[in-house]
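>>> When you get a sec, could you give me coordinates for this:
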Amino acid sequence: MYKVFVNDRAMILTNVKEIGEDTKQYKLKKCDISQVIKEASDLEGPPISLYHKNGEKLISKLKKKIPAIYAGGGLVKNSKGEILFIFRNNKWDLPKGKTEKGEDIETTAIREVEEETGISGLQITKTLPVTYHIFRRNGSYRLKITHWFEMHTDDESELIPQLEEDITKVEWKRTSAIEDALKNSYANIKLLFVNEIAE
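Here you go, the predicted model:
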């Protein structure tokens, strides 16, 4: 099962038929994906799920309906146990960005964190869950598949927001500030913090 976010609402991708009485389920192979996405984004509507019998092919079947874009990002910790956040489009977020040609996903994640925050000396310490969300660009839907990594750095130099990417602030945050930031963040970012709140 996967959660695929449309705006901040999760659409369930599953190989289980009829996962709940209130849930509206569509066959992934046969559905009009544009219509399903519109329904899934309606905050007043019922929960939506997409069904395919083969659980291992759920994402590949969805990618046949919506072109995929791959991205990498980081949940970065320092020696004080703080976590690095960016502020973009009036929301707290984690640094991330699209892969470049010939680049592996770990390289993408480190490069994007460096570019968006000005931080350096990053080391990947753990692989985190992949997140999925659907957005619209130039009239067409895209599926963004973001690979996340926990990272560590001892770099204490000045943080520099990448203004050309509409990032206006970069900040290290501790536990209470993290909880406040997550109240004004995205649902797929909150998923990464289920087991990842700094001490």
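
>>> Only C-alpha atoms from now on, for both contacts and neighbour counts.
OK.

>>> which helix in the protein runs the most residues?
helix 105-117 (DSSP state H).

>>> Report all helices and strands that that helix contacts.
strand 68-77, strand 96-98, strand 140-152 (3 or more Cα pairs under 8 Å, 6 or more residues apart in numbering; DSSP states H and E).

>>> Residues contacting stretch 79-99, please?
The contact list for stretch 79-99 (Cα atoms under 8 Å, 6 or more residues apart in numbering) reads 69-77, 105, 108-109, 112-113, 116-117, 146, 152-154, 161, 166-175, 178, 181-182, 184-186, 189, 198-199.

>>> With stretch 115-126 instead?
Against stretch 115-126 from outside (Cα under 8 Å, 6+ apart): 86, 95-96, 110, 113-114, 149-155, 157-162, 165, 167, 170.

>>> ChimeraX command for the buried members of the contacts of stretch 79-99?
Buried residues within the contacts of stretch 79-99, by 16 or more other Cα atoms under 10 Å, are selected in ChimeraX with:
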select :70,71,72,73,74,75,76,77,105,108,109,112,113,116,117,146,152,161,167,169,170,171,172,173,174,178,181,182,185,186,189
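
>>> Sequence B follows; please return its structure for comparison with A:
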Amino acid sequence: MYKVFYDSQCIYFDRFINRDRPEQVIKEIEYQTDEQFLEEFHEWMHAPDKADLLVLSDVDNKLRFRRFLGLFKEVKAAGGIVMNENREILFIRRLGHWDFPKGHLDPGEAAEAGALREVAEETAAGPLTILRPLPDTHHLYKEHHKIKIKHTRWFLMHCAGKPVLIPQRDEGISEAAWIGSGRLDEVLAATFRSVNEVLGPEISAFRNKNAD
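Sure, this is the predicted structure:
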């Protein structure tokens, strides 16, 4: 299933409603033409009490998802889930929310290089090694009255030792911390839905390893 996040809501691209979620929290829009869809989509975005959105279409979900992404300017970003030798995860706190370190890619910069750079800049963690790629995330946001879509490439990383962290305060980061399993629930309760839904399986694997 393809997902895009906007504020605390999720936009699903699928041909059926996920029956694990109450049907009353899902609004449906049928994607027939770009013009028709955008009109209904903007109405949904400005609704005071938005429900999650299910986008229905008679074409392949992947094709429809790509068409949707093409409606907005893409902003490329990259970041990492970083674990140290003590089996702790690196989190940053920005504007009251916990998150993983990430940031915009420079023009022509590879996602792997950008992810390593952003983690180092935002937290001073290192040395870092990329272990493998993780699922991408997409979320919509408004900037100067225009809607943009941020496409973030994520990577699982290892950090040697347990270096002292220095939050990048000029980027609005108030804290950088190594979080162990004992504080994980507290931190996840104050993070973004996309972190829990898309990167949740990696966090669950971390829990299971620490339980061994």
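
>>> Quick check: TM-score for this pair?
The TM-score (TM-score structural alignment, normalised by the length of the first structure) is 0.89; 197 aligned residues with a Cα RMSD of 2.1 Å.

>>> still on that earlier bit, between the helices and strands packed on helix 105-117 of the first structure, which gets nearest to residue 42 of the first structure?
strand 140-152 (16.0 Å; Cα to Cα).

>>> name the helices or strands packed onto that closest one?
Looks like strand 140-152 of the first structure contacts strand 68-77, helix 105-117, strand 123-127, strand 131-137 (3+ Cα pairs under 8 Å, 6+ apart).

>>> mind running it again at 7 Å?
Packed against strand 140-152 of the first structure by the contact rule (3 or more Cα pairs under 7 Å, 6 or more residues apart in numbering; DSSP states H and E) you find strand 68-77, strand 123-127, strand 131-137.

>>> want to throw these into a markdown table with distance to residue 53 of the first structure?
Shown next, in a markdown table, are those (distance: least, Cα to Cα, whole Å):
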| stretch | distance to residue 53 of the first structure |
| --- | --- |
| strand 68-77 | 21 |
| strand 123-127 | 28 |
| strand 131-137 | 20 |
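
>>> Out of these, the one nearest residue 25 of the first structure is which?
Per Cα to Cα, nearest to residue 25 of the first structure of those: strand 131-137, 17.8 Å.

>>> Distance check, the equivalent of residue 59 of the first structure over in the second structure against residue 54 of the second structure.
Counting by TM-score structural alignment, residue 59 of the first structure lines up with residue 65 in the second structure. Residue 65 of the second structure is 12 Å from residue 54 of the second structure, where distance means Cα to Cα, to the nearest Å.

>>> Mind listing the shared neighbours of these two?
By Cα atoms under 7 Å, 6 or more residues apart in numbering, residue 65 of the second structure and residue 54 have these common neighbours: residue 13.

>>> returning to that earlier point: closest one to residue 23 of the first structure among the helices and strands packed on strand 140-152 of the first structure?
The minimum distance between residue 23 of the first structure and these falls on strand 131-137, with 19.3 Å, by Cα to Cα.

>>> which residues are in contact with the closest one?
3, 4, 5, 6, 141, 142, 143, 144, 145, 146, 147, 188.

>>> again, but for stretch 161-181 of the first structure
82-89, 92, 115-118, 159-160, 197-199.

>>> against the second structure, where does that stretch fall?
Mapped onto the second structure using TM-score structural alignment, stretch 161-181 of the first structure covers residues 167-187.

>>> Likewise for stretch 97-115 of the first structure?
Going by TM-score structural alignment, stretch 97-115 of the first structure sits over residues 103-121 in the second structure.

>>> so what corresponds to residue 143 of the first structure in the second structure?
Counting by TM-score structural alignment, residue 143 of the first structure lines up with residue 149 in the second structure.

>>> my guess is that match meets residue 74, correct?
Yes. Under the criterion of Cα atoms under 7 Å, residue 149 of the second structure makes contact with residue 74 at 5.0 Å.

>>> In which helix or strand does the residue lying farthest from the centre of the first structure reside?
Using Cα atoms, centre = their mean, the residue of the first structure lying farthest from its centre is residue 21. It sits 28.1 Å away. Per DSSP states H and E, residue 21 of the first structure falls between elements, in no helix or strand.

>>> measure it to residue 42 of the first structure for me?
18 Å.

>>> And for residue 48 of the first structure?
10 Å.

>>> Ok, residue 186 of the first structure next?
Distance, residue 186 of the first structure to residue 42 of the first structure, by Cα to Cα: 16 Å.

>>> With residue 185 of the first structure instead?
Counting by Cα to Cα, the gap from residue 185 of the first structure to residue 42 of the first structure is 19 Å.

>>> One more: residue 138 of the first structure?
As for residue 138 of the first structure, its distance to residue 42 of the first structure is 21 Å (criterion: Cα to Cα).

>>> Pick out whichever of those two has more residues nearby.
Taking neighbours as other Cα atoms under 10 Å, residue 138 of the first structure and residue 42 compare with residue 42 leading, 13 against 5.

>>> Is it correct that the more buried one falls within a helix?
No. According to DSSP: H, G, I helix; E, B strand; the rest coil, residue 42 of the first structure belongs to no helix; its state is coil.

>>> check contacts around residue 119 of the second structure.
79, 80, 101, 102, 125.
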